[in-house]
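# predicted model follows, preceded by the sequence.
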Amino acid sequence: MKSIKHIILSLMVLLGGSQLVQAHAIWLESHPIGVKNKAHVVRVFYGEYATGEIDATKDWYSDMKELTVQLVGPNQKVQTLRLEDKGDFLEGTFLPSEDGLYHLFTSHAAKDLGGETRYEFVSQTRVKIGEGEALPMIPLRHQLSVDAKVSSVGARVPLLLTSDGKPVVEKDILVMSSAGWSKTYKTDQEGKILIEAIWPGKYVVEYSHMEQQEGVWHEKPYKKNWQGLTTSFLVE
């Protein structure tokens, strides 16, 4: 029997999907600092971070469980991680074999349309191993960039929103903490925001946008494409 939540999500899609866009997102969680030659864990969650609501994987929308997580390391090679279903999240590991920055990302367009809208769920995060600052490039048009570090309570955490490598200005970005605190920021003329790290714990950042875009997806026509992009950072 389908859960009540799954039925509600299905009704939202039939009604046009706008509530679904605002309510649910995919996000990656991984500790920003790792150790060379030691397995490093990354997890994929789906739900409403602002309210602490994490959906069981059996209730994920459409074919979201079929998403893939890719990794680009200092050598610029792309690796697809093997994911295991843990019930409340998907989990994968990678073995960093050299010092430097590692970039993890997922981009998945759901098989089912919401009315005439195609939904694309995107997330990214960075992990730093030892020394080295060269940033591996990833094939995402829109990106939310935050340093791979553990920030301190009271710090102001800089974040950059770009599209095709250029800053995206005067756009709303939602910042949510595991303490239940959330705030909407607007990017400045350099595409940046400064986030007040008021509470310890994991923070998830989300930027969503809708584009007029016509096409055919799984043999069904659509007129709009929505993308929800997230990243995360840690405060201790």
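Sure thing, it's come through.
# could you use CA atoms for every contact and neighbour count after this?
Will do.
# surely Arg45 meets Ile26?
Slight slip there: residue 45 is Phe, not Arg. Yes. Assessed by Cα atoms under 8 Å, Phe45 is found in contact with Ile26 at 5.6 Å.
# who has more neighbours, these two?
More neighbours surround Ile26 than the other of Phe45 and Ile26, with 26 against 21 (other Cα atoms under 10 Å).
# and stretch 139-146, what's buried?
Leu140, His142, Gln143, Leu144, Ser145, Val146 (16 or more other Cα atoms under 10 Å).
# same deal with stretch 149-162?
Ser151, Val157, Leu159, Leu160, Leu161, Thr162.
# of those, which belong to strands?
Counting by DSSP state E, those place Ser151, Val157, Leu159, Leu160, Leu161, Thr162 in strands.
# below is an additional structure, to be compared with the one above:
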Amino acid sequence: MLNKLLLCCACLLAFATGASAHALWVETSPSGKKGQAQEVRVYWGEYADKDISPLDKWFSDTKAYTLFVVTPDNKKIPLASTPGKDHYKAYFTPESDGVYTVVMQHSVKDVYHGSRLDYHASAQVTVGKGAAAANANSNAISVEAPARAKYGVNQQISLKSVLSGKPTSGEVEVIAPNGWIRKLWADSTGIVNFTPLWPGRYMVEVARTDKTPGSHQGKNFDAIWRCATYCIEVK
């Protein structure tokens, strides 16, 4: 009986620690300057565990992602990535004031445990004054906060999650710089609020599963798992 209890506890622990799956995310400074190159970095790993995978350990063809930036006047500019130590990096140079939206997307070639894996990530860069272009993030799933050059500790942040162009309710996961995880629930408008307790980079993640079967790269799947990430700098 004791052995069964220990085994049950071990299984629950494994489930809890494995809840945050690997993801792709984008990091860049939330503020930029006209005429100055802005660096964008793409990582793969488990953010909560500070587990950043080296490039040769990225799953399947994950590194074949698409990366582009949407300018304030809604122009879409592809970004070419070059390998770094544990990430890929790209650059763009803002030419006007406003909000620039960096967008990454990728459907993994290999079907994983019966699911097609769709990864999405975004970041926003504020240059001078101005707003983001309408519908700048065209990803199938996204989660973002209003673009700001700076967020502060103990200042509430509003997040909005979108699926297929419409607000989506459901779980939103916020991962603090120290690995602390908080699971929140977005309402029917896709909105959820949280208040950062520590300075540093937070990652927000939303995942949804569509149980519609299909075929991808010649392989059948039972569901599509979509994940979106977004990083927030808190001073």
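Right, received. Where do you want to start? From a predicted model like this one, the values you see are computed outputs, not experimental measurements.
# possible to save the ones in strands among the buried residues of stretch 149-162 of the first structure as a markdown table with distance to Val235 of the first structure?
A markdown table is the format used below for those (distance: Cα to Cα, whole Å):
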| residue | distance to Val235 of the first structure |
| --- | --- |
| Ser151 | 5 |
| Val157 | 9 |
| Leu159 | 14 |
| Leu160 | 18 |
| Leu161 | 20 |
| Thr162 | 23 |
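# among the residues you listed, which one sits closest to Ser182 of the first structure?
Nearest to Ser182 of the first structure among those: Val157, at 14.5 Å, using Cα to Cα.
# around the nearest residue to Ala176 of the second structure once chain neighbours are set aside, count how many other residues there are.
Nearest residue to Ala176 of the second structure, sequence neighbours excluded (Cα to Cα, 6 or more residues apart in numbering): Tyr202, at 4.8 Å. Residues lying near Tyr202 of the second structure (other Cα under 10 Å) number 23.
# cool, Asn225 of the first structure as well?
With other Cα under 10 Å as criterion, Asn225 of the first structure counts 19.
# how about the contacts made by it?
Thr117, Arg118, Tyr119, Glu120, Met210, Glu211, Gln212, Gln213 (Cα atoms under 8 Å, 6 or more residues apart in numbering).
# can you tell me what sits against whichever strand or helix holds Leu174 of the first structure?
Under the criterion DSSP states H and E, the helix or strand holding Leu174 of the first structure is strand 172-177. Applying Cα under 8 Å, 6+ apart, the contact partners of strand 172-177 of the first structure are 49-50, 182-187, 195, 199, 201-208.
# equivalent analysis for stretch 227-236 of the first structure, please.
Contacts of stretch 227-236 of the first structure (Cα under 8 Å, 6+ apart): 21, 25-29, 31-32, 119-125, 142-146, 148-153, 197, 199-210.
# so which of those belong to strands?
Per DSSP E, the contacts of stretch 227-236 of the first structure map to strands at 25-29, 119-125, 142-145, 150-151, 201-210.
# show the buried residues in these.
25-29, 119-125, 142-145, 151, 201-208.
# what's the local residue count around the closest residue to Gln36 of the second structure other than its chain neighbours?
Counting by Cα to Cα, 6+ apart, Thr93 is the residue found nearest to Gln36 of the second structure once chain neighbours are left out, at 5.6 Å. If you count neighbours by other Cα under 10 Å, Thr93 of the second structure ends up with 13.
# residues touching the equivalent of Thr93 of the second structure over in the first structure, list them.
Matched to the first structure by TM-score structural alignment, Thr93 of the second structure sits across from Leu95. Counting by Cα under 8 Å, 6+ apart, Leu95 of the first structure makes contact with Lys36, Asn37, Lys38, Ala39, His40.
# check the gap between Leu95 of the first structure and Ser232 of the first structure for me.
21 Å (Cα to Cα, to the nearest Å).
# Gly115 of the first structure too?
Taking Cα to Cα as the measure, Gly115 of the first structure falls 30 Å from Ser232 of the first structure.
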